[in-house]
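Enquirer: attaching a predicted model along with its sequence, questions to come.
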Amino acid sequence: MAKLARQEISNPTLRDEIIKLIEEMVIERFPSLSPQEVAQMLGFADLKDTRAYQEIFAEGKQEGKQEGKQEGKQEGKQEGKQEGKQEGRNEKAREVFDKLLRRGFSEQEALELSGLDPLSLSADSGAGTPQ
């Protein structure tokens, strides 16, 4: 039928619409056929040449982009929350560490009691000096 429509219908818009309808009917009616079998049935070299395939592919691609964006936003929010919580804990530990130093505790004791990561001291300038 698709071959006949391509040969007999001279109006390109009408011809494309009829071929699209035929494509959709065949794809819907024979869901178990492979893309190659559908293309052969319709007289196409490849199913990718059909308008229905191109539209379905474009829709799928758009949906995939939207899902990817949503997942990325969710992951970003989650990572941001985790990083924020960790920064908050680190700041609090640093405050406790500084208070302990001011009260006369040794640097080692202040580290143990505050839970501050000793590596964070080497990153900060002026660490370990009471204020």
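Expert: That came through, no problem.

Enquirer: from now on I want contacts and neighbour counts done on CA atoms only, so please keep to that.
Expert: Will do.

Enquirer: now do the helix or strand harbouring Phe97: which elements does it pack against?
Expert: For Phe97, the element it lies in under DSSP states H and E is helix 51-102. Packed against helix 51-102 by the contact rule (3 or more Cα pairs under 8 Å, 6 or more residues apart in numbering; DSSP states H and E) you find helix 12-29, helix 107-114.

Enquirer: before we go on, here's another structure to hold up against the first:
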Amino acid sequence: MKTLLLIDDELDLHTVFKRFFTASGWLTATENGGSQGLKTAARIKPDLIVLDLNMPDINGAEVLSRLANEPSTELIPVIIWSGEELKKDAEERMKRLKNFRGFFSKPASFTQMEKKFRVLLGF
């Protein structure tokens, strides 16, 4: 069973995300901010991280960079999931990080997201 970690400050999304992905056979963990998300990622080593950009404590771009530069998390693939449009220069910076694997706009279909996750993880 593969593990997903959602790092997003929208707590309402946590319940819906966990319900869908757990029912689809994933182990799911959620954190509501970048600081705690970084700690949890290092502790549980998920197969994939789904990361929001706009969070009050540490923004998603910074979390992505820290994950990429930490030996214990540098190889965990990260999908950005945000209500904010990804600017071209920000996307280019993210693409240079070895852990960035794509972007979904909110709202996004969990079914479409899961298809991408399965392809990305090879199952």
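Expert: Cool, the structure landed. Note that the structure is predicted; figures quoted are calculated from it, not measured.

Enquirer: what's the TM-score for these two chains?
Expert: The TM-score (TM-score structural alignment, normalised by the length of structure 2) is 0.22; 49 aligned residues with a Cα RMSD of 5.2 Å.

Enquirer: and the helices and strands packed on helix 51-102 of structure 1, which is most packed in?
Expert: helix 107-114 (a mean of 17; mean count of other Cα atoms under 10 Å).

Enquirer: and that one with helix 51-102, angle?
Expert: Counting by axes from the mean of the first three to the mean of the last three Cα atoms, to 10 degrees, helix 107-114 of structure 1 lies at 130 degrees to helix 51-102.

Enquirer: how far does the next helix or strand after helix 107-114 of structure 1 sit from its chain's centre?
Expert: Using DSSP H and E, the helix or strand that follows helix 107-114 of structure 1 in sequence is helix 118-123. How far helix 118-123 of structure 1 lies from its chain's middle: 35 Å, per Cα atoms, centre = their mean, to the nearest Å.

Enquirer: Phe103 of structure 2 and Ile80 touch, don't they?
Expert: Yes - counting by Cα atoms under 8 Å, Ile80 is a contact partner of Phe103 of structure 2 at 4.7 Å.

Enquirer: which of the two has more neighbours?
Expert: Each of Phe103 of structure 2 and Ile80 has its neighbours counted (other Cα atoms under 10 Å); Ile80 has more, 23 against 18.

Enquirer: does that one touch Glu62 like I think?
Expert: No - using Cα under 8 Å, Ile80 of structure 2 is not in contact with Glu62; the gap is 12.0 Å.

Enquirer: do you know how far Ile7 of structure 2 is from Lys88 of structure 2?
Expert: Distance from Ile7 of structure 2 to Lys88 of structure 2, counting by Cα to Cα, to the nearest Å: 23 Å.

Enquirer: likewise Thr111 of structure 2?
Expert: In this view, Thr111 of structure 2 and Lys88 of structure 2 are 26 Å apart by Cα to Cα.

Enquirer: can you check Thr15 of structure 2 too?
Expert: In this view, Thr15 of structure 2 and Lys88 of structure 2 are 31 Å apart by Cα to Cα.
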